[in-house]
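Student: 3D, please:
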Amino acid sequence: MSQPLFTLLNTRPMDQAEALTQQVQWHHGQVISCPSIDIQWVVSQDTIFDLSESIDKIIFISANAVRGFLKSVYYPSYLDASKRTQKPIELYAIGRATQQSGFAHQLPLSVLSQTDFDSESLLAHPVMQSIHQQSIVIVKGEGGRTLLETTLKARGANVQLLEVYRRVPAPFCMQSWLKFEQSHRPILLLTSMESFTFLLKHLVELDSNYAELSHSKWRFLTETIVFSERIKNQMQAQGWQGSIRVVIEQSNVGILDTLLATNS
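Tutor: Take a look at the predicted model:
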């Protein structure tokens, strides 16, 4: 059996990891599964609002936001409102992976950028400028950035948050990590800051030297691939010394393209 081009530690949640694993293997990469995050769906809300009332826009932050919305009590209200309203509710996604998740469930999500897929790009689009007194729902996970909410409110919109999932630490896959340390051209994938934080906590329990991000324990890594400049900057601010690449696009295709560019 020929040697793989590289070895990816796939830290995505278990139910979201398989498609990426298959694509990487197709391109002669090895994949070691080691989820650092589990997704828990939020069933109830502290603040209940009626989605069947006049809503102008709904913004989905992630593919998990789409899945959580479909599981929530608000999805039937959205369907009811869609049938009764004279003006269709505008549906938006931050990125293409979120858009595709919506398409798969008959949610016609629009993206407002063809290059950068983040809150800043969404907010820069003309559609998000003249929104005074519009009612906007942001579907997201618990916690996370507040830029979208605060900016839309500053522009005069009535913004409501619908938090439909939370990220929690997954059990540590110690054997997978030990195998990863000995692998050919090891590349670490981090899709969120929580992914890194949860993984780091487990690693420090395994070996306290991991707490120092400039320590030689980390030097076995060929590359670390992250989902945003924000994650890269936060890791470097904490002392990370290794090479970091930001994905070309926040999707499996973007991850794969970045991997292949790294190993070309």
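Student: Only C-alpha atoms from now on, for both contacts and neighbour counts.
Tutor: Noted.
Student: the helices in the stretch 51-200 of the chain, which residues?
Tutor: Taking DSSP state H, counting those that start in this stretch to define them, one finds helices in the stretch 51-200 of the chain at 63-71, 74-84, 96-103, 119-124, 147-154, 174-181, 193-206.
Student: neighbours of Pro126, just the number please.
Tutor: By other C-alpha atoms under 10 Å, the residues close to Pro126 number 10.
Student: again, but for Ser251
Tutor: 18.
Student: Please verify my assumption that it contacts Ala97.
Tutor: Yes: using C-alpha atoms under 8 Å, Ser251 and Ala97 qualify as a contacting pair, with a distance of 5.4 Å.
Student: on contacts alone, who are the packing partners of the helix or strand in which Arg245 is found?
Tutor: With the criterion set as DSSP states H and E, the secondary-structure element containing Arg245 is strand 244-246. For strand 244-246, the contact count by 3 or more C-alpha pairs under 8 Å, 6 or more residues apart in numbering; DSSP states H and E identifies strand 223-226, helix 229-237 as packing neighbours.
Student: contacting residues around Val66?
Tutor: Phe60, Thr98, Ser101, Gly102, Val139 (C-alpha atoms under 8 Å, 6 or more residues apart in numbering).
Student: for Tyr210, same thing?
Tutor: Remark: with contacts taken as C-alpha under 8 Å, 6+ apart, Tyr210 is in contact with Leu200, Leu203, Val204, Lys217, Trp218.
Student: swap in Asn263?
Tutor: Under the criterion of C-alpha under 8 Å, 6+ apart, the contact list for Asn263 reads Leu5, Phe6.
Student: can you check Asn252 too?
Tutor: Ala19, Leu20, Ala97.
Student: Go ahead and confirm the last one touches Val253.
Tutor: Spelled out, it's Ala97. No: between Ala97 and Val253 there is no contact, the gap being 9.1 Å when judged by C-alpha under 8 Å.
Student: One more sequence to fold, the one below, so I can look at both together:
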Amino acid sequence: MTPTLLNTRPEGQTQALSQALAAAGLGSVDCPVIAIEALRLPDRAVETLARADKLVFVSRNAVQQLAQAWQTLTGRPLNPAQDMKPGAQCFAIGEATQQALLAQGWPTADLAHDDFVSEALLARTDWQDLHGQTVLLIKGEGGRRALIDGLSAAGADVEPWPVYRRMLPDYTRQQWQSAWQAWAESDCPVVLISSWQGFEHLQGLVDRFGHRNDQAWLFQQPAMVFSERIAQGLSEQGWQGPCRVVRPQSQAGIIQALKQWTTE
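Tutor: Predicted structure coming up:
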């Protein structure tokens, strides 16, 4: 059977993944569970960036939203030679984030795929003593404190920059039920859960617009997730379907993981 992915990527990111899946002969139903709302940079953003030693980006959205926010604040694109401290580097959480940094032309650390997680960054031997260094954490509003706590424990002066807010997309009942039905009636439905907040939003949308048994049925379906932490969380919530962690966290990784269901 050919699997069909419930493509829950944030608004503005679903189309690229669906096109890549179609090119690989795989089906998908676009169903974003997160909408991105831009936030302003801090008042002293220009001065802070100029003294930062490291910039850590937690997502592709963080890269894109910083680029847009900087343009809004200064009236021009971010120019590393002009705006950043000499020798400063950008670090990515996730391969898609790495690609977004490279596309911007910002000085980006060359990391192996296995290093595209928070824990791997914090475990780097050259990150064990960060006293005297300023680290900007470019992120969405809220989220985990693991990076902030880990960087602070290593002695860094950490400044979180929330540059976007994750919102629930504005669905009508008809829009939701049309997408859900197309996915649920496919031969092999598989759901993509790329963040814990995305899972919470998915549950909320099913509760709001779904039929009585939709939530229980959802928990029996195969899931592809972006981290062991999400997989563990789903298990604790009572998820009964098979769960596969996507590695690397990219379109290629999603396609590779999805294709494995065609051979099992």
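Student: now what about the TM-score between them?
Tutor: Between these two chains, after superposing, the TM-score reads 0.88 (TM-score structural alignment, normalised by the length of the first structure); 255 aligned residues with a C-alpha RMSD of 2.3 Å.
Student: still on that earlier bit, and of the contacts of Asn252 of the first structure, the nearest to Lys179 of the first structure?
Tutor: Top of the list for closeness to Lys179 of the first structure, among the contacts of Asn252 of the first structure and by C-alpha to C-alpha, is Leu20 at 19.4 Å.
Student: Show me what that closest one aligns to in the second structure.
Tutor: When the second structure is aligned by TM-score structural alignment, Leu20 of the first structure is paired with Leu17.
Student: Any buried residues in the host helix or strand of its match, and which?
Tutor: With elements delineated by DSSP H and E, Leu17 of the second structure resides in helix 14-23, which encompasses its position. If you call a residue buried by 16 or more other C-alpha atoms under 10 Å, then helix 14-23 of the second structure has these buried ones: Thr14, Gln15, Leu17, Ser18, Ala20, Leu21.
Student: and the first one, what is it in contact with?
Tutor: Just to be clear, that refers to Thr14 of the second structure. Under the criterion of C-alpha under 8 Å, 6+ apart, the neighbours of Thr14 of the second structure are Asn7, Thr8, Asp30, Cys31, Pro32.
Student: count of neighbours near the closest residue in space to the fourth one that isn't next to it in sequence?
Tutor: The spatially closest residue to Cys31 of the second structure, leaving aside those adjacent along the chain, is Thr8, at 5.0 Å (C-alpha to C-alpha, 6 or more residues apart in numbering). Other residues near Thr8 of the second structure come to 24 when the count uses other C-alpha under 10 Å.
Student: residue in the first structure matching Thr8 of the second structure?
Tutor: Match for Thr8 of the second structure (TM-score structural alignment): Thr11.
Student: Correct me if wrong: that match contacts Ser192.
Tutor: No: counting by C-alpha under 8 Å, no contact exists between Thr11 of the first structure and Ser192, whose distance comes to 10.0 Å.
Student: related to what we said a few turns ago, contacts made by the strand holding Arg245 of the first structure with the rest, please.
Tutor: Applying C-alpha under 8 Å, 6+ apart, the external contacts of strand 244-246 of the first structure come out as Glu223, Thr224, Ile225, Val226, Phe227, Ser228, Glu229, Lys232, Thr258.
Student: go on, stretch 73-85 of the second structure?
Tutor: Under the criterion C-alpha under 8 Å, 6+ apart, external residues in contact with stretch 73-85 of the second structure comprise Leu41, Val46, Leu49, Ala50, Arg51, Ala52, Asp53, Ala67, Trp70, Gln71, Trp106, Pro107.
Student: Please state the offset of it from the chain centre?
Tutor: If you compare the mean C-alpha spot of stretch 73-85 of the second structure with that of the full chain, they lie 25 Å apart, counting by C-alpha atoms, centre = their mean, to the nearest Å.
Student: gap between the two ends of that stretch?
Tutor: Taking C-alpha to C-alpha, to the nearest Å, the span from the opening residue of stretch 73-85 of the second structure to its closing residue is 19 Å.
Student: With stretch 165-180 of the first structure instead?
Tutor: Start-to-end, stretch 165-180 of the first structure (C-alpha to C-alpha) is 29 Å.
Student: Mind listing what's buried along that stretch?
Tutor: Neighbour counts using 16+ other C-alpha under 10 Å place Tyr165, Arg166, Arg167, Pro169, Ala170, Phe172, Trp177, Phe180 of stretch 165-180 of the first structure among the buried residues.
Student: Inside strands: which ones of these?
Tutor: Of the positions in these, Tyr165, Arg166, Arg167, Pro169 sit in strands, assigned by DSSP state E.
Student: can you name the two of those residues that are farthest apart?
Tutor: Between all members of those, the longest pairwise span (C-alpha to C-alpha) is found for Tyr165 and Pro169 and amounts to 13.3 Å.
Student: rewinding a little: the contacts of strand 244-246 of the first structure into JSON lines, with extra columns for distance to Ser121 of the first structure and neighbour count?
Tutor: Shown next, in JSON lines, are the contacts of strand 244-246 of the first structure (distance: C-alpha to C-alpha, whole Å; neighbours: other C-alpha atoms under 10 Å):
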{"residue": "Glu223", "distance to Ser121 of the first structure": "27", "neighbour count": "20"}
{"residue": "Thr224", "distance to Ser121 of the first structure": "24", "neighbour count": "19"}
{"residue": "Ile225", "distance to Ser121 of the first structure": "21", "neighbour count": "22"}
{"residue": "Val226", "distance to Ser121 of the first structure": "18", "neighbour count": "25"}
{"residue": "Phe227", "distance to Ser121 of the first structure": "15", "neighbour count": "21"}
{"residue": "Ser228", "distance to Ser121 of the first structure": "13", "neighbour count": "20"}
{"residue": "Glu229", "distance to Ser121 of the first structure": "13", "neighbour count": "13"}
{"residue": "Lys232", "distance to Ser121 of the first structure": "18", "neighbour count": "21"}
{"residue": "Thr258", "distance to Ser121 of the first structure": "21", "neighbour count": "19"}
